[in-house]
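Engineer: Generate coordinates for the sequence data below:
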Amino acid sequence: MDLRTVMMLLAVGSFLFGLFLLVLKFNVNHPQEVPFWIMAKFSQAVGYFLLYLRVNGYDALSVLANITLILGCAYEAWAVRILTGAEVKRRLHLPVAAGIAAAILAALPLGSPYRGGVVFLLQSVFYLLPGAFLLHGPSGRSLLQRILGFCYLAASGVFLGASLICLAFPSFAVSAAGRPVFAVVPLASFSIFLIGGFILLTLAKERSDRIVAEMRKSLRQSQTRFQRVVETATEGILMFDEDFRITFANEKMASVLGYAIGEMVGRPYESLIPESHIQLVRYQEMQRRLGNDSIYECPLVGKDGKERWFIISATAIVGDSGLFEGSFAMLSDITERREMELALAESNRRLTEMSHTDSLTGIANRRLFDRVLEREYARLLRTKSQLSVILLDLDHFKDYNDEYGHVMGDACLRQIGAVLAECVGRSLDLAARYGGEEFACILPDTGLQASVEMAEKIRRRIAGLNIEHSKSPVAPYVTASFGVITVHHSPNLSPADIVNLADRMLYRAKAAGRNCIESAEWQEEGQAIS
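Structural biologist: I've put the predicted structure just below:
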């Protein structure tokens, strides 16, 4: 087999080997790549092909062929180093390429044997390096690695011998150029191509398997750590399938609800939700199906039937295909916080109620009366309706206190307050203790006639109590005088004016002999008509 044929075989073989490595690199299911290896094979293919074209001559194309070929040998050395588990800096090939080019260009002015000697010497170096990488290091090197290492060393020895002959014995090298002694050089190249290619593929497969095994081990360790973290987390954790059935619950979540973990797995999420919040949960499930995450508050029912409140941070799980596959939720128990909030709200409600309630009679006080009157009067501007106010005062109540004492006086006021609370029954109406023995009523959307009828009803009920009042010149029992005013909204009238008008009517009732009712409807002209 002549030299040109060997060069062509090496060129084609290296090119096909490079294509094979490209296929492995872009394998969708199991991508595999060893850095520098593809570049090494394509560089060697180009170098051998250029040498095939210039076997019997030496020109610029021959220089390029030698540079490309030896650079391919260098890249193969780096690839072998990576296969042995070592690292190679990516930028190393730049100074190496410059060094190879400089050495071959420096030998260009020399004679033919010397140029060949420099090329053989460089090839010897770059076959020595992978041999050293494969044989040096831990005793645990595989048999294949050792076989390949010795093959690289043998090839390095062949090229080193050829280099010494060319450099030390140029005349002999020229005369022996066509003899069998130099035929061993392409034979060594072809042998290392065949043996090295097979063993390197095997080593690459072992490296790939080792990487996969390490990834699987790392994944198992990560899963174990994740499971340990999840199981011991201080927050509740639930995982659901696409139908929102529980596929995982950690110990914290199960214990809070009073279940064993096995009792929770497989349960529908909605089975833990009280009826009052089913619609909220179904809305949240719809959001998960759309791939949306959210945080919301919701109660869950425990095994004992009691509700516990949680802040739920829910995350949708979407597969590679974009389809919804389930969801993940972290639940923080806020039952105690919720109870404190409810207790605080109740406390605030009671404080508000106390601030608006007369402590003696239990009906509204002056503060609430003023606020409601202002609100209801402002509402007239929108409704164009009427508003009536009743002001009543117990007749000669100071004499009652002087005769019967303040304890009996307080008891009398409580009975009057109960009468007002019973008579003024609409939710919009308000009965209040205005001060001392004076009481007041606000009757929204009520005309003068209905207001007078309400005042008369209250007057009779007070008289019907038959609370003895021996010092009253009006009657032998407690009575009351009433002033009633009905108004429409006007920019010329304020809530304070309304009270003054009712008080004026009350004064007229007292002047008329007490235990009676005086009323009027306020007109825009400012006159009160009885």
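Engineer: C-alpha only now, for contacts and for neighbours.
Structural biologist: OK.
Engineer: My reading is that residue 300 is in a strand; is that accurate?
Structural biologist: Yes - going by DSSP: H, G, I helix; E, B strand; the rest coil, the assignment for residue 300 places it inside a strand.
Engineer: Looks like it contacts residue 273 (just checking).
Structural biologist: Yes - in this structure, residue 300 is within contact of residue 273 by CA atoms under 8 Å, at 5.0 Å.
Engineer: To check against the first, give me the structure of this:
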Amino acid sequence: MTTHPETGDDAGVYRTLLESTQAIPWRIDWASARFTYIGPQIERVLGWPQDSWKTVEDWAMRIHAEDRQKTVDFCVSQSQQGTDHEADYRALTADGDYVWIRDVVHVIRRADGSVDCLVGFMFDISERKRAEDKILQLQKELEALSYRDPLTGIANRRMFDRILDVEWGKARALGAPLSLVMVDIDYFKQYNDRYGHPQGDACLKEVARVLDRAAARTRDLCARLGGEEFALVLPATDEAAALAVAARCARRLAQAALPHAGSAVADIVTCSMGVATIVPGSQDQPAGLVEVADTRLYRAKAAGRNRIAGSAG
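Structural biologist: You can find the predicted model right below:
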């Protein structure tokens, strides 16, 4: 294995420059697929002896198994086309760990255009990757928070709108029913006036917990739309099943027995609900379903509250 990339009077100068960098320089002869040079920095970074890097196979087998095939295929393809390229991958260390590497590759071609050799630098980008991963995790956490109601922890209006659109598309494609239950806490202003806003917040949290548990299937969504208004999105659910879910919500809220001395319909916290169901057609829109459920919710409130209104009443 050649220990330096140049010959002649300048060999020592080139070698000193190359070997004083943090990056790891290397050269591969294209015809033989053998390393003709790799910097001694490789041993410090990955632990493999400098003279153990003999062929492209040595490089490939020291790539993490999950990254190996796609990295090798990409680099070979780009090199065959004579295209300079970069590749990020996890390189295995001699002690069984891995280091994130960015390989920057330059293709050297002969006068006739054929590939003569590949030269490049390997950079240890582990710290950068850790920072990037942390940023991505923070972004995911922030995105998750942006879809959550900060008080109750359930989905917010933004998530409700997004999920309703998604489930609407699925229901229309499959010809399946989609149900929506709009929920409003009865006499909540009076509750706040009597017990104070901190207790009102506690009430909202408990109602959210009850509703969320009542909508128990994985795809069911419970969201707080604002104030004391909530909604349940129930995919693949006909009206009878949606009315049963609403009744379960009312029953469990009654079991929670949150005192409400300011209510005109009961001595505990109750809710009014409007239920709407549709098998979406090509001309229908989600806003139409929301409007119907809202209309039925206000019908329930006008009829005396603490009740559920569907298509029949």
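Engineer: Quick check: buried residues in stretch 124-134 of the second structure?
Structural biologist: Across stretch 124-134 of the second structure, burial judged by 16 or more other CA atoms under 10 Å covers 124-125.
Engineer: Equivalent analysis for stretch 366-384 of the first structure, please.
Structural biologist: 366, 368-370, 372-373, 376-377, 379-380.
Engineer: Residues contacting that stretch, please?
Structural biologist: 355-357, 386-387, 430, 432-435, 442, 444, 488-489, 495 (CA atoms under 8 Å, 6 or more residues apart in numbering).
Engineer: Please report which of those has the highest neighbour count.
Structural biologist: Using other CA atoms under 10 Å as the neighbour criterion, residue 433 leads those with 29 neighbours.
Engineer: Counterpart of that one over in the second structure?
Structural biologist: Counting by TM-score structural alignment, residue 433 of the first structure corresponds to residue 224 in the second structure.
Engineer: which residues does that match contact?
Structural biologist: Per CA under 8 Å, 6+ apart, neighbours of residue 224 of the second structure: 149, 152, 154-157, 208, 230-231.
Engineer: what about it, is that helix, strand or coil?
Structural biologist: strand.
Engineer: Please report how far it lies from residue 307 of the second structure.
Structural biologist: 19 Å (CA to CA, to the nearest Å).
Engineer: With residue 274 of the second structure instead?
Structural biologist: In terms of CA to CA, residue 274 of the second structure sits 9 Å off from residue 307 of the second structure.
Engineer: residues shared between the contacts of these two?
Structural biologist: Common neighbours of residue 274 of the second structure and residue 307 (CA under 8 Å, 6+ apart) are residue 300.
Engineer: With neighbour numbers in mind, choose between these two.
Structural biologist: Counted by other CA under 10 Å, residue 274 of the second structure and residue 307 do not tie: residue 274 has more neighbours, with 29 against 19.
Engineer: counterpart of that one in the first structure?
Structural biologist: For residue 274 of the second structure, the residue aligned by TM-score structural alignment is residue 483.
Engineer: Which secondary structure element is home to its match?
Structural biologist: strand 480-487 (DSSP states H and E).
Engineer: Report the contact partners of residue 270 of the second structure.
Structural biologist: Per CA under 8 Å, 6+ apart, neighbours of residue 270 of the second structure: 185-186, 250, 253-254, 306.
Engineer: hmm, try it at 6 Å
Structural biologist: By CA atoms under 6 Å, 6 or more residues apart in numbering, the contact list for residue 270 of the second structure reads 186, 306.
Engineer: okay, now residue 473 of the first structure: neighbour count?
Structural biologist: 12.
Engineer: ok but it is inside a helix, no?
Structural biologist: No - the assignment for residue 473 of the first structure, made by three-state DSSP, is coil rather than a helix.
Engineer: For residue 234 of the first structure, see how far away it is.
Structural biologist: To residue 234 of the first structure, residue 473 of the first structure is 78 Å away according to CA to CA.
Engineer: What are the buried residues along the one helix or strand residue 9 of the first structure maps to?
Structural biologist: Assigned by DSSP H and E, residue 9 of the first structure belongs to helix 3-25. Of the residues in helix 3-25 of the first structure, 3-4, 6-15, 17-18, 21-22, 24 count as buried by neighbour count, 16+ other CA under 10 Å.
Engineer: Residue 306 of the first structure - how many residues pack around it?
Structural biologist: So residue 306 of the first structure, with other CA under 10 Å, has 11 neighbours.
Engineer: Just give me the match in the first structure for residue 58 of the second structure.
Structural biologist: Under TM-score structural alignment, residue 58 of the second structure pairs with residue 268 in the first structure.
Engineer: Its match and residue 242 touch, don't they?
Structural biologist: No - applying CA atoms under 6 Å, one finds residue 268 of the first structure not in contact with residue 242, separated by 11.0 Å.
Engineer: Pull up the overlap in contacts between the two.
Structural biologist: By CA under 6 Å, 6+ apart, no residue touches both residue 268 of the first structure and residue 242.
Engineer: coming back round to it: how many neighbours does the closest residue to the match of residue 58 of the second structure other than its chain neighbours have?
Structural biologist: Of all residues not flanking residue 268 of the first structure in the chain, residue 245 sits nearest, at 4.3 Å (CA to CA, 6 or more residues apart in numbering). Around residue 245 of the first structure sit 20 other residues, with neighbours defined as other CA under 10 Å.
Engineer: tell me the contacts of residue 245 of the first structure?
Structural biologist: 266-269.
Engineer: swap in residue 297 of the second structure?
Structural biologist: Residue 297 of the second structure neighbours (CA under 6 Å, 6+ apart): 273-274.
Engineer: which position in the first structure aligns with it?
Structural biologist: Per TM-score structural alignment, residue 297 of the second structure is aligned with residue 506.
Engineer: for the helix or strand hosting that match, which positions count as buried?
Structural biologist: Assessed by DSSP H and E, residue 506 of the first structure sits inside helix 495-511. With burial defined by 16+ other CA under 10 Å, the residues of helix 495-511 of the first structure counted as buried are 495, 498-499, 501-510.
Engineer: what stretch of the second structure does the helix holding residue 9 of the first structure fall on?
Structural biologist: Per TM-score structural alignment, helix 3-25 of the first structure has no counterpart in the second structure.
Engineer: Good, we can wrap up now.
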